[in-house]
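Enquirer: Attaching a predicted model along with its sequence, questions to come.
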Amino acid sequence: MKQPLAYVHPAAKIAPSVVIDPFVTIDQNVEIGEGTRIGSNVTIMEGARIGKNCTIFPGAVISAIPQDLKFRGEETLAIIGDNTTIRECVTVNRGTAARGKTVVGNNCLLMAYCHVAHDCIVGDNVIMSNATQLAGEVVVDNFAVIGGGTLVHQFCHIGPHVMIQGGALVNKDIPPYVKAAREPIAYAGVNSIGLRRRNFSNEQIREIQEIYRYLYLSALNVSDAVERIEAELPATKERDEIILFVRNSKRGIIRGYV
């Protein structure tokens, strides 16, 4: 249902059940899935791919060109998954030649004034609280919860099931299943409450806590701690995921709290 006061480019592919409020602008090379609602004064630019049953609140801008001086006008995308809510004045830039796309997954909530820069990959079931700012090429894995006003440095990787304190300055990778807090940002324990809410067993949580005792409470350096974890703790999905994350970290993981 299109409001007469909205502008929709004739080449845009809009599912019949999409609701478009007044003063919306939708450019060419845009696709929007069934059941989505686009609030007033939203701007959706070239390269947007928006899934089913999303809600985009007034003032949001989706798929504007990257704020990257290396961008040369290449054809790239900004992809929003199904059942995702984009609140007021959120900005999601499209990709560059680096990855070719910016992605926000399914069942996400991006609260007001969040920014997702070029080539970010945001997983499923992620919550970004008000005014969270992701710089370029950040990766946020599934079920991460980021507190309001958090600033994330380019190229950082935030692992799955992570909880980050509001107002944090994130300049290192944050490994899976942990809480990150304090200034400068540091390991603040395992996100046990979040894990229980997502049906992790007490045994799984204890195993994760034991892994992080090696990493953060043993006085070992990171590489030695990883070797000890692999040699001394039983192989589990969670253990192997943490080891792989730490070994693949390009920026290094957050420090332990001293």
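Expert: Thanks, I have the structure now.
Enquirer: Every contact and neighbour count from this point should use C-alpha atoms.
Expert: Noted.
Enquirer: Next SSE downstream of the longest helix along the chain?
Expert: Using DSSP state H to define each element, the chain has its longest helix at helix 202-216. Once the chain leaves helix 202-216, the next helix or strand it forms, by DSSP states H and E, is helix 222-232.
Enquirer: Please compare the first structure with the one that follows:
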Amino acid sequence: MIQPHTYIHPGAKLAENVKVDPFTVIHPDVVIGEGTWIGSNVTIMDGARIGKNCRIFPGAVISAIPQDLKFEGENTIAEIGDNTTIREFVTVNRGTNDRRKTTIGHDCLIMAYSHIAHDCIIGNHCILSNNTQMAGHVIMGDWAIIAGMSAVHQFSKIGAHSYIGGGSLVSKDVPPYIKAIRQPLTYGGVNSVGLKRRGYSMGQINEVLDIYRVIYNQGLNTSQALEYVEQEFRASDERDEIVSFIRESERGIVKRSGGKGSAILEE
């Protein structure tokens, strides 16, 4: 259903039951899946690949060129998965030569005034709360949540099932399953409430708690802590994900707030 006063380039590919409200502009190299609603005053630019049953609210700009001086007009895309909601005035830039695309997974909620820069990879079931500002090349795991008014440094990684408190400045990697809070951003415990909501057993949650007690509370450096975890904890998806994430971190992970063990990440 296409409303009057809407411009859709003949080259755009929209499923038959896509609804587009007035005063929206859709550029030629665009694909939109069935059941998606595009609100008023939305601009969807070349390279947009939008899935099924998405909702894009007024004022959003999807797949604008990157705000990156190295961008030279290369053919890149911005992907949005099925059942994802993009609220008012969100901006999503398409990729550069680095990854060739910016990706938002399925069943995500991107709240008003948020920005997702070029080459970001957002997992499935993620939430970016109001006015989250995400620089380029960020990777965000499934089920992660960023509370409002937060800013994420370029090339940062945010682990699956993590929670980042409101007003945070994320300049270090945030490991999976934890809460990151305070300023400067620090380890604030395990996201046990989120894990319970997603069906994790108490045994799994307690294992994650015990692993992070070793990493953050025993005064070990990173290498020592990871070696201890691998030796003393049985192999599991949770253990292996934590160890792999920390071992592969290039920026270093958030630290524990002051007191004993606060310098455990210093090699």
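Expert: That came through fine. Bear in mind that the values here come from a model prediction, so they are computed numbers and not experimental data.
Enquirer: After superposition, what is the TM-score?
Expert: TM-score for the superposed chains, counting by TM-score structural alignment, normalised by the length of the first structure: 1.00, backed by 258 aligned residues with a CA RMSD of 0.4 Å.
Enquirer: Check which helices and strands the longest helix of the first structure sits against.
Expert: strand 186-190, helix 192-197, helix 222-232, helix 237-248 (3 or more CA pairs under 8 Å, 6 or more residues apart in numbering; DSSP states H and E).
Enquirer: average distance between that helix and the second structure?
Expert: Here the mean offset of helix 202-216 of the first structure against the second structure after fitting is 0.4 Å, by mean CA distance after the TM-score superposition for the first structure.
Enquirer: buried ones in that helix?
Expert: 204-205, 207-212, 214-216 (16 or more other CA atoms under 10 Å).
Enquirer: thinking again about what came up before, for residue 149 of the first structure, which of the helices and strands packed on helix 202-216 of the first structure is the nearest?
Expert: Comparing these against residue 149 of the first structure with CA to CA, the closest turns out to be strand 186-190 (16.8 Å).
Enquirer: which bit of the second structure covers the closest one?
Expert: Aligned by TM-score structural alignment, strand 186-190 of the first structure falls on residues 186-190 of the second structure.
Enquirer: Give me the residues contacting the matching stretch.
Expert: Stretch 186-190 of the second structure is contacted by residues 177-181, 208-209, 212, 254-257 when judged by CA atoms under 8 Å, 6 or more residues apart in numbering.
Enquirer: taking those residues one by one, which sit in strands?
Expert: The members of the contacts of stretch 186-190 of the second structure that map onto strands under DSSP state E are 178-181, 255-256.
Enquirer: nearest to residue 145 of the second structure, of the residues you listed?
Expert: The nearest one, if we look at these relative to residue 145 of the second structure and count by CA to CA, is residue 179, at 9.6 Å.
Enquirer: Surely the closest one and residue 163 touch.
Expert: Yes. Contact criterion CA atoms under 8 Å: residue 179 of the second structure and residue 163 qualify, at 4.7 Å.
Enquirer: Now do the shared contacts for these two.
Expert: residue 191.
Enquirer: So between those two, which is more surrounded?
Expert: residue 163 (26 against 23; other CA atoms under 10 Å).
Enquirer: From residue 199 of the second structure, how far off is the more buried one?
Expert: 17 Å (CA to CA, to the nearest Å).
Enquirer: Can you tell me what residue 169 of the first structure aligns to in the second structure?
Expert: Aligned partner of residue 169 of the first structure by TM-score structural alignment: residue 169.
Enquirer: Over to residue 238 of the first structure?
Expert: Per TM-score structural alignment, residue 238 of the first structure is aligned with residue 238.
Enquirer: which residues touch its match?
Expert: 204, 208.
Enquirer: And it, how far from residue 177 of the second structure?
Expert: Residue 238 of the second structure is 9 Å from residue 177 of the second structure, by CA to CA.
Enquirer: Same check on residue 251 of the second structure?
Expert: Counting by CA to CA - residue 251 of the second structure and residue 177 of the second structure are separated by 18 Å.
Enquirer: before we move on, the earlier item: now for residue 238 and residue 177 of the second structure: what residues contact both?
Expert: residue 208.
Enquirer: Give me the more crowded residue out of residue 251 and residue 177 of the second structure.
Expert: Neighbours per residue (other CA under 10 Å) separate residue 251 of the second structure from residue 177, with residue 177 holding more: 27 against 14.
Enquirer: Hmm, residue 159 and that one touching each other?
Expert: Yes. Residue 177 of the second structure is within contact range of residue 159, at 7.0 Å (criterion: CA under 8 Å).
Enquirer: about what we covered before: output the buried residues of helix 202-216 of the first structure as JSON lines; include the columns distance to residue 13 of the first structure.
Expert: Formatted as JSON lines, the buried residues of helix 202-216 of the first structure follow (distance: CA to CA, whole Å):
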{"residue": "204", "distance to residue 13 of the first structure": "45"}
{"residue": "205", "distance to residue 13 of the first structure": "45"}
{"residue": "207", "distance to residue 13 of the first structure": "48"}
{"residue": "208", "distance to residue 13 of the first structure": "46"}
{"residue": "209", "distance to residue 13 of the first structure": "48"}
{"residue": "210", "distance to residue 13 of the first structure": "51"}
{"residue": "211", "distance to residue 13 of the first structure": "48"}
{"residue": "212", "distance to residue 13 of the first structure": "48"}
{"residue": "214", "distance to residue 13 of the first structure": "52"}
{"residue": "215", "distance to residue 13 of the first structure": "50"}
{"residue": "216", "distance to residue 13 of the first structure": "51"}
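Enquirer: that older thread, just the helices and strands packed on helix 202-216 of the first structure: most buried one?
Expert: Mean neighbour count (mean count of other CA atoms under 10 Å) peaks for strand 186-190 among those, with a mean of 20.
Enquirer: Let me know the angle separating the longest helix of the first structure from strand 186-190.
Expert: Helix 202-216 of the first structure and strand 186-190 meet at an angle of 160 degrees, taking axes from the mean of the first three to the mean of the last three CA atoms, to 10 degrees as the criterion.
Enquirer: what is the orientation angle of helix 202-216 of the first structure with helix 222-232?
Expert: 140 degrees.
Enquirer: could you list every residue that touches residue 179 of the second structure?
Expert: 162-165, 187-191.
Enquirer: picking that back up, among the contacts of stretch 186-190 of the second structure, which two are most distant?
Expert: 208 and 257 (19.0 Å).
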